[in-house]
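Trainee: predicted model and sequence follow; I will ask about them next.
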Amino acid sequence: MRYDPPRPAGRLLLTPEDKDAPARVRRLRRLGLGERAEPALDAFADRLAEVAAVPYSMVNFIDENHQFFAGLHTPDPGGPGALPATAADDGGRAAPEVGRYLTRDYGFCPHVVVRRKALVLEDVCDYPRFAGNPVVDEMGVRSYLGAPLIDHTGIALGTVCVVDVEPRPWGTAGLETIKSLAAELVGQIERREGGGGI
C-alpha cells in the first residue's frame, strides 16, 4: 500500500533539506536496498518492536522524495497499540494505515538522517518543532525513538525507529538500545555487500 497524503495548504512543514540524498540513493541502489520489502528486515523490525515493547517499528530507507519501510512491524488492526480509530484527516475519513511508503514531510526519520544523530521524543507534543508534523494529528503518533544507519562510507542510509501512540519514557537505556540495534543492522548490511545476507 502506498500513502502519499496531500501537502496541507499554507502549513509550514519543517522537513530538513537533505543535501546527501543523491549520494544516499546511489549507495542504496548499489546495496540493493530501499526498493522492496525484505523478510530479513521485517524480522529485524519485529525484533525492534519486541525489544522496545512498541506497536510500530521500521527499518527506513530515504530517498529525495519518499521514505520506504523495507522492514516494518505493525500491530493487528484494532488490536492493542493500533493507531486510534478516532484519528481522521480533514475530510473526516479514517486515519491511513501504515504502509511501506511515506513522503519525506511525514514523520521524524528525515530529521535523524540529516542530523546523523539519534532522536528521542518521549512525547512529541512537548516539542513544538515536531508536534506540528502530520503524523501527530493524522496518525496519532505520540512517541518516537530513532537512530541513523551510517555505514563505513559515512553515508546515512536510513534509520531504525520505534513509534508508539502513547508517550514513552525512553530514557538513556532506550537511546543506547536503539543506537546498538542500528549499529548491528549496519554490520549486517555491510556483510551483505561482501556477499553475505542480512
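Mentor: Okay, I see it.

Trainee: can we go C-alpha only for contacts and neighbour counts from here?
Mentor: Fine.

Trainee: would you map the strands across this structure?
Mentor: Along the chain, the stretches classed as strands by DSSP state E are 56-62, 66-73, 101-103, 119-121, 143-150, 156-164.

Trainee: residue contacts, the closest residue to Ala37 other than its chain neighbours?
Mentor: Closest residue in space to Ala37, ignoring its immediate chain neighbours: Ala70 at 4.4 Å, by C-alpha to C-alpha, 6 or more residues apart in numbering. Contact analysis of Ala70 by C-alpha atoms under 8 Å, 6 or more residues apart in numbering lists 33-38, 41-42, 58-61, 100.

Trainee: adding another structure so you can compare the two:
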Amino acid sequence: MSAPVPYTQYDPTGQMLVTPQDRDAPARVARLRELGIENVPVPEFDAFARNLARELGAPYAMVNFIDENRQYFAGLFTPADDQPGVELEPQQGASTGRVMARDHGWCPHVVVRRRALVLEDVCDYPRFAGNPVVDEIGIRSYLGAPLIDWNSGIALGTICVIDTDIRPWGREGLEIIKANAREMVDLLHQREDRGGI
C-alpha cells in the first residue's frame, strides 16, 4: 500500500482531497509585497484576464495570488464584465467577489505542483471533482498555469480560465496558458522596476 503524496491532506472521511500543504506561503507573501502586489484590483491585470479569456474563448479568467489563508483575484474577468452571463458566485447567492477561500478551486494545487493543470471535465478526476466550487459555483473545467518568479523561484500565484461547461482545452490551450503565464511574470517584474505602480 503506497503512502499519500506528501503535499496533500485528506478530510476526516478520507474521501475528498483538500488543499495541498503550501510550505512556500510565507515566502510568497513576502515576495508579493516586494513586487507591490496587494489585495486590491489591478486594472492592468483585469485587462490581462480579459485578453486571456478572449484568447481561450473562456467565460472567466483570473490572475490569482495566494497567501496562507485565501486567494485574491488581482485580475478578474467574468461574463458580466463584457457580455450577458452569470456572475461568479455561489449558487446560494453570496458573491465570492475577488476573494476565495484557499480550499476552493484548483489554483492552490497549481502553485504547489509548480506545473500547469488541465481539467477538461473536473468530474472525470475524483481527486478534483469534490472541490467546493463544483457544487457552489458550477465549474466544470479548469486550465491554469503557475506564475514562477525569476528571482526567487517561488510560485507567486496563477493565471487561469474556467468554464461551467466541459471544455476540450487540448495541447493548444495548454501552450497558450503557459505562454501567458510567462507574459504575466514579465508584467510583474516590470511593475517591480516601476516601484509597484
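Mentor: In hand now; what should we look at? All of these numbers come straight from a predicted model, not from anything done at the bench.

Trainee: can you calculate the TM-score here?
Mentor: TM-score of the superposed chains, computed with TM-score structural alignment, normalised by the length of structure 2, equals 0.86; 184 aligned residues with a C-alpha RMSD of 2.3 Å.

Trainee: quick one, what contacts the residue positioned nearest the centre of structure 2?
Mentor: When C-alpha atoms, centre = their mean is applied to structure 2, the residue found nearest the centroid is Cys107 (3.6 Å). Taking C-alpha under 8 Å, 6+ apart, we find Cys107 of structure 2 in contact with Asn64, Gly144, Gly157, Thr158, Cys160.

Trainee: list the residues that contact the third one.
Mentor: So the one you mean is Gly157 of structure 2. With contacts defined as C-alpha under 8 Å, 6+ apart, the neighbours of Gly157 of structure 2 are Val63, Asn64, Phe65, Ile66, Cys107, Val111, Pro146, Leu147, Ile148.

Trainee: before we move on, back to that, what's the counterpart of the residue nearest to the centre of structure 2 in structure 1?
Mentor: Per TM-score structural alignment, the equivalent position to Cys107 of structure 2 in structure 1 is Cys109.

Trainee: what's the match for Ala118 of structure 1 in structure 2?
Mentor: In structure 2, Ala118 of structure 1 lines up with Ala116, judged by TM-score structural alignment.

Trainee: how near is the aligned residue in structure 2 for the residue nearest to Ala37 of structure 1 to Ala101 of structure 2?
Mentor: Alignment note: Ala70 of structure 1 maps to Ala74 in structure 2; criterion TM-score structural alignment. Shown here: Ala74 of structure 2 relative to Ala101 of structure 2, a distance of 15 Å by C-alpha to C-alpha, to the nearest Å.

Trainee: could you do Val29 of structure 2 as well?
Mentor: To Ala101 of structure 2, Val29 of structure 2 is 16 Å away according to C-alpha to C-alpha.

Trainee: one more: Met16 of structure 2?
Mentor: The spacing between Met16 of structure 2 and Ala101 of structure 2, counted by C-alpha to C-alpha, is 16 Å.

Trainee: go on, Ser141 of structure 2?
Mentor: Counting by C-alpha to C-alpha - Ser141 of structure 2 and Ala101 of structure 2 are separated by 19 Å.

Trainee: still on that earlier bit, more neighbours: which of Val29 and Ala101 of structure 2?
Mentor: Between Val29 of structure 2 and Ala101, counting by other C-alpha atoms under 10 Å, Val29 is the more crowded of the two (18 against 13).

Trainee: what's the match for that one in structure 1?
Mentor: By TM-score structural alignment, Val29 of structure 2 lines up with Val25 in structure 1.

Trainee: and Arg54 of structure 2, by the same measure?
Mentor: Mapped onto structure 1 by TM-score structural alignment, Arg54 of structure 2 lines up with Glu50.

Trainee: what do you get for Gly138 of structure 2?
Mentor: Alignment note (TM-score structural alignment): Gly138 of structure 2 maps to Gly140 of structure 1.
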